[in-house]
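>>> When you get a sec, could you give me coordinates for this:
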Amino acid sequence: MTDLERKLAEALRDQAGSVTPNLDAAWAEQQRRQRRPPRRRKVAVWGAPLAAVLVVLTSVLVATKVNTAPEPVMPAKPGQELVIAKPLISPNVSHNGEPKALTDFVGQTDTWTSYAVEATDSTGKGVLCVEALPKGATHGGPQSNFGIESPSCVPVSGDPVRAGYVGKNGGPLPAGKAVFLVGPAVQVLRLYDAAGDLTQARPVGPLGAWRLFLADFEPGSPPVRFEISPAQEAHPASR
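Reported below is the predicted structural model:
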């Protein structure tokens, strides 16, 4: 064997020793891995139950907040309920005094004036009547009334708002206006529609033993509630 062949054989033996698998070391590593699970497996084993517990706790907390949360407080509606009787059209009544002018409005051809008048029906009960007559006339007779709903009368009852009439198209009081008969001590009359919007009624003056107030409102949103201020509240200095 030549020197070259001998050196080649020695190199091959050295390389064979380095690539030959160490079976003992490999077996020991395999046993070690089986005895202790990888870190990722441990995380998976503990992580899944922990996530489930967190989900349950979160659900319990949310349910507790929903069940124990106070119910929303609804805003109180202002004033008292306003009850307006259905009017009788052109009833047989007897006027008890002079009509009180409320407002003017324009008809198809002429200008008219709405009036309120205290009256008595055929049974002797008091009524508040609203009629429309040509402007400038207070006693024009039945033929002078505006339309077929003049006069319209509502019974007088209750306190402090004793009667009320809401105007409409074709009626003796135009749409967007309302008249109220109240007790003699009432100085301020505040009205509210269904949405709670305020309308301040204007005093017209006395009608017999009572007082008249006239109010403007949005057509289609008539007053449904009211508040009053009696005389002693309107004039504190007179106490």
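
>>> Only C-alpha atoms from now on, for both contacts and neighbour counts.
Noted.

>>> Show me the strands in this structure, by range?
When secondary structure is read from DSSP state E, the chain shows strands at 80-81, 88-89, 94-95, 100-106, 111-120, 126-134, 152-155, 161-166, 177-182, 186-192, 198-200, 202-207, 210-216, 225-230.

>>> for the ones you listed, which one ends up most surrounded?
By mean neighbour count, with neighbours taken as mean count of other CA atoms under 10 Å, strand 126-134 ranks first of the strands of the chain at a mean of 26.

>>> Any chance of a markdown table for the strands of the chain, columns distance to Glu10?
As requested, those are arranged in a markdown table below (distance: least, CA to CA, whole Å):
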| stretch | distance to Glu10 |
| --- | --- |
| strand 80-81 | 116 |
| strand 88-89 | 132 |
| strand 94-95 | 143 |
| strand 100-106 | 129 |
| strand 111-120 | 133 |
| strand 126-134 | 133 |
| strand 152-155 | 131 |
| strand 161-166 | 123 |
| strand 177-182 | 122 |
| strand 186-192 | 113 |
| strand 198-200 | 113 |
| strand 202-207 | 125 |
| strand 210-216 | 120 |
| strand 225-230 | 115 |
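
>>> want to put them side by side, so please do this one too:
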Amino acid sequence: MRVLALTWEFPPVITGGLGMACYGMVKALLKQGIEVDLIMPAKEAVYFQMRKVEDADDPPAVFTDPGKRTSQTFASAREFRRLVGSPVSVYYITGKRPGLKHKFVDIQQSSPFDCLFEVLSDQDYLFRQVRDYTETAVDIGSNLDFDVIHAHDWLTYPAGMVLKKLTGRPLVAHMHATEFDRAGGAGDGRIHNVEYIGMEYADKVIAVSRYTANIITEKYCIG
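This next block holds a predicted model:
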């Protein structure tokens, strides 16, 4: 079995608990003999192909650019960080990339993709980052062979949804923290929309804790 993991961070590139949580899950899956292909924001078109338990500590990278299609195992955290950049700069891509709109042409007419495309069209910095990641993840993921999509938190839900639609593979939406948790209140309605439609469109939803599960049930009426 092979899992396509979509995440915003992975050690040593971490800004909070998400990266370490993903690391622990990837390592546990590898111990069970389950293969993992991981896509995270990076400076180049690359995904991380993990087949052995030790790969979680030194992720082998596969470059998808035709001129760089090679596999390379990073011998140190320093080399890994060089490729993916810092938790801030890694996400910043200048200029508008219109390609994503074309990918939605056949699917945006039906809800929930209407709402998703509207959010991804927002020009706020954070949503531009999510749009760039979604486009890259869809470009890479649609050419990979996998059995299930595991999307970690709302930032990766759009990519997971599009890949589910394009490949027919089941989507697992993993909620590590809701917008209610991060904002300490109502929060950003756009993020709530993505969280809701991502979980609603997913085949399975995993909550990081019973507390988070209760929020999902009470606030989003899912479960």
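
>>> Got a TM-score for the pair?
Structural agreement between the two chains, given as a TM-score (TM-score structural alignment, normalised by the length of the second structure), stands at 0.27; 110 aligned residues with a CA RMSD of 5.9 Å.

>>> still on that earlier bit, so for Thr68 of the first structure, which of the strands of the first structure sits nearest?
Of all these, it is strand 80-81 that lies closest to Thr68 of the first structure, at 33.1 Å by CA to CA.

>>> And the closest one, what does it pack against?
For strand 80-81 of the first structure, the packing partners by 3 or more CA pairs under 8 Å, 6 or more residues apart in numbering; DSSP states H and E come out as strand 225-230.

>>> the inter-axis angle of the strand it packs on versus strand 186-192?
Interaxial angle of strand 225-230 of the first structure relative to strand 186-192 (axes from the mean of the first three to the mean of the last three CA atoms, to 10 degrees): 160 degrees.

>>> State the distance from the closest residue to Val188 of the first structure other than its chain neighbours to Val161 of the first structure.
Nearest non-adjacent residue to Val188 of the first structure, counting by CA to CA, 6 or more residues apart in numbering: Ser229, 4.9 Å away. Using CA to CA, to the nearest Å, one gets 12 Å for the distance from Ser229 of the first structure to Val161 of the first structure.

>>> same deal with Val45 of the first structure?
From Val45 of the first structure over to Val161 of the first structure the distance is 78 Å, taken as CA to CA.

>>> What of Leu88 of the first structure?
Counting by CA to CA, the gap between Leu88 of the first structure and Val161 of the first structure amounts to 19 Å.

>>> Next: Leu102 of the first structure.
Noted for Leu102 of the first structure: a distance of 18 Å to Val161 of the first structure, by CA to CA.

>>> For the second structure, just list every one of the strands.
Remark: strands assigned in the second structure by DSSP E are 2-6, 35-39, 46-50, 60-63, 71-73, 148-152, 171-175, 204-207.

>>> which other helices and strands contact the shortest one?
Going back to what we said before, that points to strand 71-73 of the second structure. Packed against strand 71-73 of the second structure, as judged by 3+ CA pairs under 8 Å, 6+ apart, are the following elements: strand 60-63.

>>> isn't Ala151 of the second structure right next to Gly160, touching?
Yes: here Ala151 of the second structure reaches Gly160: they are 5.9 Å apart, a contact under CA atoms under 8 Å.

>>> Please enumerate the shared neighbours of those two.
Between them, Ala151 of the second structure and Gly160 share the neighbouring residues 6, 171, with contact defined by CA atoms under 8 Å, 6 or more residues apart in numbering.

>>> The two: who's more crowded?
Gly160 (32 against 28; other CA atoms under 10 Å).

>>> Val148 is in contact with that one, correct?
No: Gly160 of the second structure is not in contact with Val148 according to CA under 8 Å; the separation is 9.9 Å.

>>> Return every residue with contacts to both of those two.
Shared contacts of Gly160 of the second structure and Val148 (CA under 8 Å, 6+ apart): Leu171.
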